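A.B. asks: sequence unknown, structure follows:
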């Protein structure tokens, strides 16, 4: 299973030009200059990379990096449980 933290940092760096050193768990996405369009794009990229569906409501204006990581971890666990249950 991919590491959501490294995946998120890689996406923020590669797609949005955000230096990893600027990213800490408590920083809001808006402080990283991710407006609603950028957050929607982030959700799509995360879905493609991690197979985790996120909506605009999952990444509201006040969401922090920690909120995103917690949500990713929960969704990835849910998906893993579904796969294990169906195996």
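C.D. replies: Nice, thanks for sending it over. Everything numeric in this text was worked out from a predicted model, so none of it was measured.

A.B. asks: CA only for contacts and neighbour counts going forward, please
C.D. replies: Will do.

A.B. asks: buried residues in the longest helix that the chain contains?
C.D. replies: In the chain, with assignment by DSSP state H, the single longest helix is helix 65-86. In terms of neighbour count (16 or more other C-alpha atoms under 10 Å), helix 65-86 has its buried residues at 65, 66, 67, 68, 69, 71, 72, 73, 75, 76.

A.B. asks: second structure for comparison follows:
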């Protein structure tokens, strides 16, 4: 008696084909996620660079403000209480 296509003898081959298809789909999904991760890392690095630049600018401004305030304090007119004569440089 000869087995018909699709009978019990074909099941291991069908199971293998199905497993192989799932494996290939999983591999494609992994590759897509790796590409997405690379894009997100690039975006993060760009944003981090921008934020660092903004922090640097803010620190420079704060330092300049502090230097101006210290110069104002050091001016003799300011120490004498003549606030109207203090120049902000």
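C.D. replies: Sure thing, it's come through. This structure is a prediction, so every number in the text was calculated from the model and none was measured.

A.B. asks: got a TM-score for the two of them?
C.D. replies: Here the TM-score for the pair of chains, by TM-score structural alignment, normalised by the length of structure 1, is 0.29; 30 aligned residues with a C-alpha RMSD of 2.5 Å.

A.B. asks: ok, residue 13 of structure 2 - how many residues close by?
C.D. replies: Counted with other C-alpha atoms under 10 Å, residues neighbouring residue 13 of structure 2 total 12.

A.B. asks: columns distance to residue 38 of structure 1 on top of the buried residues of helix 65-86 of structure 1, output as JSON lines?
C.D. replies: Listed next are the buried residues of helix 65-86 of structure 1 as JSON lines, based on distance: C-alpha to C-alpha, whole Å:
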{"residue": "65", "distance to residue 38 of structure 1": "14"}
{"residue": "66", "distance to residue 38 of structure 1": "17"}
{"residue": "67", "distance to residue 38 of structure 1": "16"}
{"residue": "68", "distance to residue 38 of structure 1": "14"}
{"residue": "69", "distance to residue 38 of structure 1": "17"}
{"residue": "71", "distance to residue 38 of structure 1": "18"}
{"residue": "72", "distance to residue 38 of structure 1": "17"}
{"residue": "73", "distance to residue 38 of structure 1": "21"}
{"residue": "75", "distance to residue 38 of structure 1": "21"}
{"residue": "76", "distance to residue 38 of structure 1": "22"}
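
A.B. asks: which residues of structure 1 fall in helices?
C.D. replies: Using DSSP H, helices in structure 1 cover 4-16, 36-50, 65-86.

A.B. asks: what about residue 40 of structure 1, distance to residue 46 of structure 1?
C.D. replies: According to C-alpha to C-alpha, to the nearest Å, residue 40 of structure 1 stands 10 Å off from residue 46 of structure 1.
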